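J.: Here is my input; please provide its structure:
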Amino acid sequence: MPSSAGTHGPGQEKAPAALRAAGLVDRLEAAGIPVTDHGDLPVEPFRADRERRNRQNVDRVAAVVRSVSVALRPLLDAPALPVLIGGDCTITLGAMAALVDKWPDAGLLYFDGDLDLSTPDSTVSGVLDTMVLAHLLGEGTPELEAPVLAVDRIEAFGHDPRELGPASRERLARHGLRTTACTEVTEANARELAARAWTRLGSGQVLLHFDVDVVDSVDFPLANFPHFNECLPERVAMDCLAEFCSSPGLAALVVTEVNPDRDPDGVLVDRLVGHLVNALT
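T.: Just a heads-up that it's a prediction; the model follows:
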C-alpha cells in the first residue's frame, strides 16, 4: 500500500518495495510460511494541499482507502493471513472497512505511538493520518468513508500520553476508549498486558494495526513521525507484537509508518523484517 498521501511528507510510499527488497517474502518462506505476494496498489506520494489545509489530500486519501478495502475483501475469504504493508496510517481505514463488511463485529487492536484522535477542526496540520481512530469513532471528515466501530471493539496500546492535546484528551474521555499507555508497559509485564488487551476484545475477528512509531526512535529511528525517548523500547515493542500476532482471532495485520528515507543503509528495514518474521512464526 505505497501511499504517503495521508501524512506530512514523502518517504512512506517506498516502504513496500524496501521490505520486499529486504527479503520479507523469502524470509517468511524460509521460516516455513508459504506466501502469496499480491503486489502493490498504485503509488500515492505526499503533496501539500493548499486548498484543504485542515484535511490535506482528502480526495487522494479517500481513493486509497477505497482501493485498500476493495483489494482486501477477496483475501479475507482465503485460508491465509493478509499482511498489508503501508504506507501511512490511513490505510487502516480501508482495511477496517473490508473486515466490517465481512464480520460486522470485527475489532481493532491499535498498536501505535499515537492515538490519532485529531479531527479537521482540532488540528493545525490537517494531516489525516493523525485522525484514524477519530474517524473509526464516528468523528472526522465525511469524505473518508470509514466504518464506525463500537468503542468496546477498539483497544489502543502503546501510545505516549504526553503527545495528547486537549481536544484529543476530551475525545478520549468522552468515548471511554480503552487504552494501555506506553508508561504502563515494562519488559516484565509486556506480554501479560498485550494478552490482556487482546482478550478484552472478545472472541471475534480482529485487525492488528502496527505503527512502527510505537517504538522509541532512539532505539529504532525508522518511523516517519519520530518519538525520541518516548513510547516503547524496541525489545518490549516486539515482544508485544509477537504476542498480538499469536492471538486467536487475528484476521489481518497492517504495518504502517515505515520511512526508508530514514534508513539509508537499510539496517533498520532489515531488522524490521526480522521482527515481522519472528512475530508471524
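J.: CA only for contacts and neighbour counts going forward, please
T.: Noted.
J.: The residue nearest the centre of the chain in helix, strand or coil?
T.: The chain has residue 209 as the residue nearest its centroid, 3.6 Å off, counting by CA atoms, centre = their mean. Secondary structure, DSSP: H, G, I helix; E, B strand; the rest coil: residue 209 is strand.
J.: to compare against the first, here's another:
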Amino acid sequence: MTTLGILGVPSSAAAHWPGQERAPAALRAAGLVELLERSGNDLHDHGDRPVRRWTARPAADGGPNNLDGVLEVLDDTRAAVTQILADDHTPVVVGGECTLTIAVVSAFAAAGHEVGLVYVDGGQDLQTPADHPDEPIADGMGVAHLLDLPGTAPALSGFGPRRPLLTADQVCFFGYADDEEDVHGRVPSWRFPVASVAPDPQAAARLALDAVTSVTTRFIVHLDVDVVNFLDLPAADVPQYRGLTLAQVMSAVTVMVRHPGFAGLVLTEFNPDHGEPDGSTARRLAEALAAAFTPVR
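T.: The predicted model follows:
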C-alpha cells in the first residue's frame, strides 16, 4: 500500500480574486484527513504551507498579475513536494489555484521522475498573456506554461529543470466543458470533453489512461472542482454550468487513482465562500475524495 502525503497549499496568489486560500482549512475542518484514514489509507500529513492571499499587482508589461507572489508560492510548493517524494510518499496536494500543478510537475522532474498529466478540469488552461492581455490571471494559463507555448511568461515557463516541463503528448485533457482553447492548433494532446465523458466516466477514464501511459508509465491527476457543474456542487472559484456531476467526476477519478501508474493528485479551485455556510459543501467534497481513494480489498 502506498503512503499518501497530504499537503495543503492555501493560496489564491494566482487567482481571479481571494477565497481559494481558505480551501485547505475548510477541507480539514470537514474531516478530509480523518476520512482518508478511515477509508483505509496509509497517510502522512505534511501540514499546510503559509497562507498567501490574492492581491492586485498588475505587471507593467501585461504579464500575469502578482507574478512575483505566484512564483514565491510555486517555489515553496515545489520544495515541499520534493520532500514528500524524498519520503517516498504519493503527493496529494490540496490547493489553492491551478498553477500549483506547475510546481508539482517541476518537483517530479527535478527528482528524475518522468510523469504525464491527466488534466481533469472545466477548461484546458491554455491561455497566454500574449493572447489575453485583458485577463492577466495566471490561474487560467497553467498548462500553457507547462508546455512553454509562445507568448507565455518566461519566469513561469522556465520554472523547472527543463523547458518545457511537459510535451503535448504527455498531457490529456479530461471533462472540460469550456470552448476549445488551443486557438493556434499548437497542442495535439488527447482530449476527452464533457460530452465524451458523461455517458460512461469510467470507460472514458480508462481510455485517457491508456493514452497517457502509452507515452509515460506514471502520471499526475490535476483535479479542478470547476469540472463539476456548479449547480450540483457549488464549490468552484469560477462557476460553470455545463459540467459533469460530482458523482461522474469521482467515478472517473477513482479509476485514475487506482491505476498502477498513479503518481499524485492536485486538488484545485475550491472556494469555500461559494459553498453552504454550514460546511456541508466542503464535507461532500471531502467525502467524495476519500471514497475515490478507498483501497481495493
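J.: thinking again about what came up before, quick check, the residue nearest to the centre of the first structure in contact with residue 251.
T.: No: if you go by CA atoms under 8 Å, residue 209 of the first structure and residue 251 don't touch, sitting 11.0 Å apart.
J.: check contacts around the closest residue to residue 230 of the first structure other than its chain neighbours.
T.: Excluding the flanking residues, the one nearest residue 230 of the first structure by CA to CA, 6 or more residues apart in numbering is residue 216, at 5.3 Å. By CA atoms under 8 Å, 6 or more residues apart in numbering, residue 216 of the first structure lies in contact with 226-234.
J.: would CSV of these with secondary structure, neighbour count and distance to residue 90 of the first structure be doable?
T.: Formatted as CSV, the contacts of residue 216 of the first structure follow (DSSP: H, G, I helix; E, B strand; the rest coil; neighbours: other CA atoms under 10 Å; distance: CA to CA, whole Å):
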residue, secondary structure, neighbour count, distance to residue 90 of the first structure
226, coil, 20, 17
227, coil, 21, 19
228, coil, 14, 23
229, coil, 12, 25
230, coil, 21, 22
231, coil, 26, 21
232, strand, 30, 22
233, coil, 20, 25
234, helix, 18, 24
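J.: Shared with the second structure, which of these?
T.: Retained contacts for the contacts of residue 216 of the first structure in the second structure, judged by both residues aligned by TM-score structural alignment, their matches' CA atoms under 8 Å, are 226-228, 230-234.
J.: who are the neighbours in contact with the aligned partner of residue 42 of the first structure in the second structure?
T.: Using TM-score structural alignment, the partner of residue 42 of the first structure in the second structure is residue 50. Residues near residue 50 of the second structure by CA under 8 Å, 6+ apart: 9-10.
J.: Next, work out how far apart residue 50 of the second structure and residue 13 of the second structure are.
T.: 12 Å (CA to CA, to the nearest Å).
J.: all helices of the stretch 151-281 of the first structure, in order?
T.: 166-175, 190-200, 234-245, 267-280 (DSSP state H, counting those that start in this stretch).
J.: what stretch of the second structure lies opposite the third one in the alignment?
T.: Looking back up the chat, that one is helix 234-245 of the first structure. So helix 234-245 of the first structure sits over residues 246-257 in the second structure, by TM-score structural alignment.
J.: and the longest helix for the second structure?
T.: helix 67-86 (DSSP state H).
J.: The first structure: matching residues for whichever helix or strand comes after that helix?
T.: Sequence-wise, the next helix or strand downstream of helix 67-86 of the second structure (DSSP states H and E) is strand 90-95. Here strand 90-95 of the second structure aligns to the first structure at residues 81-86, judged by TM-score structural alignment.
J.: ok so, going back, want to throw the helices of the stretch 151-281 of the first structure into a markdown table with distance to residue 87 of the first structure?
T.: A markdown table is the format used below for the helices of the stretch 151-281 of the first structure (distance: least, CA to CA, whole Å):
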| stretch | distance to residue 87 of the first structure |
| --- | --- |
| helix 166-175 | 24 |
| helix 190-200 | 24 |
| helix 234-245 | 19 |
| helix 267-280 | 14 |
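J.: Most tightly packed of those helices?
T.: The highest mean neighbour count among the helices of the stretch 151-281 of the first structure, using mean count of other CA atoms under 10 Å, belongs to helix 234-245: a mean of 20.
J.: tell me the angle that one makes with helix 190-200.
T.: Computed by axes from the mean of the first three to the mean of the last three CA atoms, to 10 degrees, the angle separating helix 234-245 of the first structure from helix 190-200 equals 30 degrees.
J.: Give me the angle between helix 234-245 of the first structure and helix 267-280.
T.: Using the same axes, to 10 degrees, helix 234-245 of the first structure lies at 40 degrees relative to helix 267-280.
J.: Now do helix 234-245 of the first structure: which elements does it pack against?
T.: The helices and strands touching helix 234-245 of the first structure, judged by 3 or more CA pairs under 8 Å, 6 or more residues apart in numbering; DSSP states H and E, are helix 190-200, strand 206-211, helix 267-280.
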